[in-house]
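# fold the following and give me the result.
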Amino acid sequence: MYVDPQLKAVVSDVCTLPLNHARISAAKRAFVTRRVDLSDAKRIDPGATPRAGDLCLARLVRKGHHQRLELTTGRRARMEPGDEIIVAFGNRYATDQFHGVVPSQMGPCHLVAAGGIAAQMLDRHASTRKPTEIETIGTLCRADGSPINLADYAMEAPTPRIADHSFVIAVFGSGMNAGKTTSVCEIVRTLSRSNLSTAAVKITGTGAGGDIWQYQDCGAQHVLDFTDAGHASTMGLEAEALERIADHLIGQVDGKVDCIVVEIADGLLQRETQMLLRSEKFRSKVGSLVLATPDPLSALGGQQFLDTLGYRVAAYTGRISASPLFVNELREATHVPVLTSRDLESMDSAPLILMQQSVFDQHERMVGVA
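I've put the predicted structure just below:
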């Protein structure tokens, strides 16, 4: 439908307010906003209905669990009541911290992730302190009044490559804090020692820089996560959107390196994780699957769950490495290799184990091949 530009400008003036550039410059800018060109922010809409990915100016009211804000540089800046911050609306699913959703309106809500996620907390883990309280002042807008959203600054879709594809190793966890990110880093180092070039990609999760900084530190040549695809978090997305993120991020580095190590957030039973596991499109990209786990029973339960979906586990790793007794128990209970941190550091055959094909087809599932 055609809208007269003059009428649009009048509506913009009524709904939004001019934004002082000095005010934006003085505000602490969160990690999840790092791809956004803030020179585009000319106005602010205090009455906007929040949407996932929209940038907003907020004011710290009371400090809680998150005492510092992770900046675009990775530095964690101390916050005090009254400080203004630039964050993005988003959902959060963290079994050991917060469950939060995009608020229904501007005003009081919570900072549920240090990377800069504004949400309404629904519940929290018993060991987690109350969330930091913020007040959202308004959505940042362009001169024409349109809201600024992370999706507008996503990386361009990759050009399909005809050349050889990279081998994809997907790292899943039996649950949250199973040691997935540490496992990704150890795998990257292992592959690098075998003269294999690597990229590290995080497809799902909540926007924060900690994981990707670790990827960089361990020597991955290319590092990407879902915020590069325009999302503050992936909680609540549908399967098609998750597939697009996987296509987008893996496609950016496919063929540029020998191996792509992919991390999937949270645990096997988490909604978005299950969607990716059940996606034939995602399955077609995966060469092997490594399961990070804290103990033998979680490993065996995870293996059984993955078998029903058509995946073999190439290897176990993760927090189980911390307990030699757990490692011995698991090795006695399964034929699947258990690669401890020491194994990944010193075992010459580790790359061959990690790159075993882990996906089997529908026919094999139907005839019960394990």
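# C-alpha only now, for contacts and for neighbours.
Fine.
# contacts for the longest strand seen in the chain next, please.
When the chain is parsed with DSSP state E, its longest strand is strand 132-141. Contacts to strand 132-141, defined as Cα atoms under 8 Å, 6 or more residues apart in numbering, come from residues 40-48, 50, 54-67, 106-112, 147-148.
# report the distance from that strand to the chain centre.
A distance of 22 Å separates the centroid of the chain from that of strand 132-141, by Cα atoms, centre = their mean, to the nearest Å.
# go on, stretch 139-158?
In terms of Cα atoms, centre = their mean, the centre of stretch 139-158 is found 20 Å from the chain centre.
# now stretch 288-306
21 Å.
# neighbouring contacts of stretch 319-332?
Under Cα under 8 Å, 6+ apart, the answer for stretch 319-332 is 178-179, 292-296, 299, 337-341.
# also this sequence, please, to line up against the first:
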Amino acid sequence: MKVIFDKIASTTKNAKISRESLLSPEVPAEDGIVVAVRVIGTKSVYNSVEDLHGRMTPLNDGDILAAVLGSRRALRGYAGVVPDRVRVGDKLDILNLGGIVGKCTAGNPELGPPLKAEVLGVVLSFPYLGERTGVPATIKNNAVPCADKLEPSAPIVYVAGSCMQAGKTSACCEIIRVLSRRGRRVGAAKLTGVSLLRDTLGMTDRGAAFSLSFTDAGMASTSEAVAVRVSKGLINALNKEKPDCLVVELGDGIMGEYGVQAILSDPELMAAGTAHVLCATDPVAAWGCAELYRNRFKLPVHIISGPATDNSVGKDFVEKQIGVPALNARLDPEALGAAVENLLWPAAA
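Next up, the predicted model:
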């Protein structure tokens, strides 16, 4: 069967899907497999998909979409899994803006039920010249290899947070902007979360010389089982570009299910970390994150940012009760960037 896609989701990028593609009805029920689906119905919220250029495009009833089978475990979004079996005609749920589809296991009252999509088949790729038999397309093709060992690295700035939407990406972007304007060659990455180009594109827009995410490593989303190996592979790849430093975001929250705790517990990854920036939604979250860092992970907290520092009330609490500088990425980005630079290169400050 041949299809012409109306939309190709950003999560498919490693698979290099053509607008006109051939399908097979034999769909492997595996994370990362690229499937063709037909959108069913419309919504007034959470009704878009990010395309290969990072542009959000609306999903309309009947659209043929190239999507990716995957899982999601979001507190403020949908949670879902890859079903045990996927057949043509099955109805799946669109789980995120990057075009991941699966079986929704938990919703969100602010978003309403997820959009449904009918499975049309698995997209076929033809990796071997002259071969007429296609194989199921997967985002594991052309992926940055995972690694068991971290090679010597440029100093790393780790940006973690209490939850999704805690200001992590904003903090990363402003740190990158300040450092790059001061002549530093900055590499950037998003190591955990669920696939979306928007975050790493934002880092590039702010001055990162190069950026990668776990999607480049062939993952629709991360978990404790894969996060460390994925992170080491991405950091090794970034270091081949000879950066002065790396600014990396640990997507979702410290206590989430995308593997942040595994990364913070890995001796090799933490040994390469020179600066730790925590983003928190409120003072209690800031306190809890700092306690986790100090007591569970035995790590320093150098800076706290995020909505907890949006005004003097939160800032005073952070600095007086937690004993950490409170630097807001939106209100005082220059001070945040300068503080990180001082941590990376004390003699330059």
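# ok, now which ones touch the counterpart of residue 93 of structure 1 in structure 2?
Counting by TM-score structural alignment, residue 93 of structure 1 lines up with residue 73 in structure 2. Shown in contact with residue 73 of structure 2 (Cα under 8 Å, 6+ apart): 79, 80, 256, 257, 258.
# please tell me which residues of structure 2 stretch 204-220 of structure 1 aligns onto.
Under TM-score structural alignment, the match for stretch 204-220 of structure 1 in structure 2 covers residues 192-208.
# in the matching stretch, what's buried?
Residues of stretch 192-208 of structure 2 classed as buried by neighbour count (16 or more other Cα atoms under 10 Å): 192-204, 206-208.
# likewise stretch 236-248 of structure 1?
Result for stretch 236-248 of structure 1 [16+ other Cα under 10 Å]: buried residues 236, 239, 242, 243, 244, 245, 246, 247, 248.
# what does that stretch contact?
Residues outside stretch 236-248 of structure 1 that contact it (Cα under 8 Å, 6+ apart): 91, 157-158, 203-204, 226, 229, 234, 272, 275-276, 279, 281-282.
# redo that, cut-off 6 Å
Stretch 236-248 of structure 1 has contacts (Cα atoms under 6 Å, 6 or more residues apart in numbering) with 157, 275.
# show me what residue 233 of structure 1 lines up with in structure 2.
Matched across to structure 2, residue 233 of structure 1 falls on residue 221, judged by TM-score structural alignment.
# circling back: please narrow the buried residues of stretch 236-248 of structure 1 to those residing in strands.
Per DSSP E, strands hold no members of those.
# distance to residue 23 of structure 1 added to those residues, as a markdown table?
Listed next are the buried residues of stretch 236-248 of structure 1 as a markdown table, based on distance: Cα to Cα, whole Å:
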| residue | distance to residue 23 of structure 1 |
| --- | --- |
| 236 | 32 |
| 239 | 39 |
| 242 | 35 |
| 243 | 38 |
| 244 | 36 |
| 245 | 33 |
| 246 | 36 |
| 247 | 38 |
| 248 | 34 |
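# which one of these sits closest to residue 32 of structure 1?
The closest of the buried residues of stretch 236-248 of structure 1 to residue 32 of structure 1 turns out to be residue 245 (Cα to Cα; 15.9 Å).
# quick check, central residue of structure 2?
residue 193 (4.2 Å; Cα atoms, centre = their mean).
# how much space is there between the nearest residue to that residue once chain neighbours are set aside and residue 223 of structure 2?
Using Cα to Cα, 6 or more residues apart in numbering and skipping residues adjacent in sequence, the residue nearest residue 193 of structure 2 is residue 251, 4.7 Å away. For residue 251 of structure 2, the distance to residue 223 of structure 2 equals 11 Å [Cα to Cα, to the nearest Å].
# for residue 154 of structure 2, same thing?
In this view, residue 154 of structure 2 and residue 223 of structure 2 are 25 Å apart by Cα to Cα.
# thinking again about what came up before, so which of the buried residues of stretch 192-208 of structure 2 belong to helices?
198, 199, 200, 201, 202, 203, 204 (DSSP state H).
# OK, contacts around the first one?
This points to residue 198 of structure 2. Each residue near residue 198 of structure 2 by Cα under 6 Å, 6+ apart is listed here: residue 54.
# count the neighbours of the alignment partner in structure 2 of residue 177 of structure 1 for me.
When structure 2 is aligned by TM-score structural alignment, residue 177 of structure 1 is paired with residue 165. Neighbour count of residue 165 of structure 2, defined by other Cα atoms under 10 Å: 18.
# and for residue 20 of structure 2?
Per other Cα under 10 Å, the neighbour tally for residue 20 of structure 2 reads 11.
# map residue 102 of structure 2 across to structure 1 for me.
Counting by TM-score structural alignment, residue 102 of structure 2 lines up with residue 119 in structure 1.
# just the element for its match, please.
Following DSSP states H and E, one finds residue 119 of structure 1 within strand 117-124.
# which strands and helices sit next to that strand?
When contacts are defined as 3 or more Cα pairs under 6 Å, 6 or more residues apart in numbering; DSSP states H and E, strand 117-124 of structure 1 packs onto strand 84-89, strand 98-101, strand 108-113.
# buried residues in it, which are they?
For strand 117-124 of structure 1, a neighbour-count test (16+ other Cα under 10 Å) marks 117, 118, 119, 120, 121, 124 as buried.
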